[in-house]
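Peer 1: Sequence first, then the predicted structure, then my questions.
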Amino acid sequence: MNSISSIMGEQKLLPIIQVNNADDGVDIAKAMYEANLRTVEVVLRSEKSAEAITAIKAALPEMIVSAGTIIDEASLKIAKDAGADFIVTPAVTERLLTALTACGLPVLPGVSTVADIVLAREHGFREMKLFPASLSGGAAFLKAVGGLFKDTRFCPTGGVSESNYQDYLSMSNIFAVGGTWVAKPEWVEAKNWQAITDACLDVK
């Protein structure tokens, strides 16, 4: 199974798309594509999120579209049926990890404690999402666990912003950061797609 870091390649930002309709999802994804981003995460937080995944895959066949906010077997099925390329979760449980390891797709499991990291490792995962990063110790936490888990790498999400993402990316055990700041709700509401492209281009 491909690692998430190998899927993302040189891309260091996993931009998060939150939408209430599929059309906005496609336009956001296109704006990100214009900024040379090829991997995005669509969070399953509305009834239209799964439709957005399918629509983005149809409109931009080269784009890798992950499904986020996978919290149980039901949402995992929705993500797979929508055509998601990989799965992102906000947390882990024994039952959820068992389903994830059997789902046939690459997975980025969400952790927030040392115990979570150990649990995910027991299921074979070596790349994880720290969520919510800012409330789970942030960069200081990731620095501390770096010595404990030398073969484990993270993608912090939640509280990551244009003002602090470089602090995370400077660390050796961080392969990417996830964030919503590159697709602010007011830009989406105003259909200011260029602002999204520009924000994505600013991430170096």
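Peer 2: In hand now; what should we look at?
Peer 1: from here on, contacts and neighbour counts on C-alpha atoms
Peer 2: Noted.
Peer 1: what about A144, how many neighbours?
Peer 2: 11 (other Cα atoms under 10 Å).
Peer 1: how close does it get to K150?
Peer 2: Per Cα to Cα, to the nearest Å, A144 is found 11 Å from K150.
Peer 1: Does V88 touch L105 like I think?
Peer 2: No: counting by Cα atoms under 8 Å, V88 sits too far from L105 to count as a contact (10.4 Å).
Peer 1: More neighbours: which of those two?
Peer 2: Shown here are V88 and L105; by other Cα under 10 Å, V88 has more neighbours (25 against 15).
Peer 1: Next, the contact list for the more buried one, please.
Peer 2: Shown here is V88, whose contacts under the criterion Cα atoms under 8 Å, 6 or more residues apart in numbering are 66-70, 107-110, 129.
Peer 1: Please apply the same query to A176.
Peer 2: By Cα under 8 Å, 6+ apart, the contact set of A176 is 5, 11-14, 154-156, 169.
Peer 1: what do you get if the cut-off is 7 Å, keeping everything else the same?
Peer 2: Applying Cα atoms under 7 Å, 6 or more residues apart in numbering, we find A176 in contact with 12-14, 155, 169.
Peer 1: do S66 as well
Peer 2: 40-42, 84-88.
Peer 1: and L130, how many residues sit next to it?
Peer 2: 31.
Peer 1: right, and it touches G110 too?
Peer 2: Yes: using Cα atoms under 7 Å, L130 makes contact with G110 at a distance of 5.7 Å.
Peer 1: Please tell me how far the closest residue to W193 other than its chain neighbours sits from A22.
Peer 2: Spatial nearest neighbour of W193, chain neighbours left out: A31 (5.6 Å); criterion: Cα to Cα, 6 or more residues apart in numbering. Going from A31 to A22 by Cα to Cα gives 14 Å.
Peer 1: out of those two, which sits in the more crowded spot?
Peer 2: A31 (22 against 19).
Peer 1: put this beside the first:
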Amino acid sequence: MAQDSEKLLSILKLQPVVPVLIVEDVASAVPLARALVEGGLKAIEITMRTPAALDAIRAVANEVEGAHVGAGTILNAKDFEAAVKAGSTFIVSPGVNKSVLEAAKGSKVPLLPGAATASEVMHLRDKGYKVLKFFPAEQAGGAPYLKALSSPLADVVFCPTGSVSLKNAKDYLALPNVVCVGGSWVAPKELIAAGDWAGITKLAAEAAALRG
């Protein structure tokens, strides 16, 4: 089964910036997600990098109205299935392997797979994937690299993630092959630790106002 691009795009097009979150404490997940949604960022990626990640996804999925929670840093089928079971509405991987692609085949939850080179993009395109994560964005060539791909691979669109910030987000969003960007700057660790949800809502509102 090819990627459900329509379902994935309906989520990614909700906003110009998808927050990429590392949640250390599940108790912060719900107020953090509510702050982001209040600021206009409804699609939220919680990365599977901490022991709290699955519980955080489950809590946001169950308790935060208006949120579309996804799971990031999915590296294998086991994590894919666990994230779906926890309530993820989309799955994000930094690259691709057979395990993740096989899990995606049998799932109703769409996969946003990562690619960093033209060859990787072509490989995924051949498998029916036309909405990709460009990662690590800045390190892999940044906006100029994606612009160069827009002509030969015109039917593929990207969500660049990796050292994307308020400063350079507009460079990506101005490109015809970029649907949104992923970024962690909207939820800094220090604001999460301080419980400064109003501060995060303000950053989210600034990000939501970005346009290409």
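Peer 2: Ah, there it is. On a predicted model such as this, the values are computed, not experimentally measured, just so you know.
Peer 1: Redo the contacts of A176 of structure 1 as a markdown table? Include distance to E122 of structure 1.
Peer 2: Formatted as a markdown table, the contacts of A176 of structure 1 follow (distance: Cα to Cα, whole Å):
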| residue | distance to E122 of structure 1 |
| --- | --- |
| K12 | 26 |
| L13 | 27 |
| L14 | 25 |
| C155 | 19 |
| L169 | 26 |
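Peer 1: Just those: which are in helices?
Peer 2: L169 (DSSP state H).
Peer 1: tell me which of the contacts of A176 of structure 1 is nearest to K80 of structure 1?
Peer 2: The closest of the contacts of A176 of structure 1 to K80 of structure 1 turns out to be L14 (Cα to Cα; 19.2 Å).
Peer 1: shouldn't that closest one be in contact with V40?
Peer 2: Yes: using Cα under 7 Å as the test, L14 of structure 1 is close enough to V40 to be in contact (5.6 Å).
Peer 1: Compare these two and say which is more crowded by neighbours.
Peer 2: Just comparing L14 of structure 1 and V40: by other Cα under 10 Å the higher neighbour count belongs to V40, 26 against 21.
Peer 1: Please pull up the equivalent of that one in structure 2.
Peer 2: Using TM-score structural alignment as the criterion, V40 of structure 1 maps onto I44 of structure 2.
Peer 1: you'd agree that match is in a strand?
Peer 2: Yes: under DSSP: H, G, I helix; E, B strand; the rest coil, I44 of structure 2 falls within a strand.
Peer 1: the helices in structure 1, which residues?
Peer 2: So, for structure 1 - with DSSP H - the helices run 4-8, 22-34, 49-59, 73-82, 94-101, 114-122, 138-146, 165-169, 185-189, 193-201.
Peer 1: which parts of the third one are buried?
Peer 2: Buried positions in helix 49-59 of structure 1, judged by neighbour count with 16 or more other Cα atoms under 10 Å: 49-57.
Peer 1: Just give the number of residues close to the aligned residue in structure 2 for A183 of structure 1.
Peer 2: Per TM-score structural alignment, the equivalent position to A183 of structure 1 in structure 2 is A187. For A187 of structure 2, the neighbour count with other Cα under 10 Å is 24.
Peer 1: from what I can see A187 of structure 2 touches G199, true?
Peer 2: No: counting by Cα under 7 Å, A187 of structure 2 does not reach G199; the two are 8.8 Å apart.
Peer 1: picking up where we left off before, pull the contacting residues for the residue nearest to W193 of structure 1.
Peer 2: Neighbours of A31 of structure 1 in contact, by Cα under 7 Å, 6+ apart: 193-194, 196-197.
Peer 1: A83 of structure 2 too?
Peer 2: Counted by Cα under 7 Å, 6+ apart, A83 of structure 2 has contacts 54, 71.
Peer 1: Which residue in structure 1 aligns with it?
Peer 2: By TM-score structural alignment, A83 of structure 2 lines up with A79.
Peer 1: any idea how far I16 of structure 1 is from that match?
Peer 2: 15 Å.
Peer 1: same deal with T113 of structure 1?
Peer 2: Distance, T113 of structure 1 to I16 of structure 1, using Cα to Cα: 22 Å.
Peer 1: okay, those two: which has more neighbours?
Peer 2: Applying other Cα under 10 Å to T113 of structure 1 and I16 shows that I16 carries more neighbours, namely 23 against 16.
Peer 1: Aligned to the more buried one, what sits in structure 2?
Peer 2: Counting by TM-score structural alignment, I16 of structure 1 lines up with V20 in structure 2.
Peer 1: quick one, what contacts its match?
Peer 2: If you count contacts by Cα under 7 Å, 6+ apart, V20 of structure 2 has them with 44-47, 182-184.
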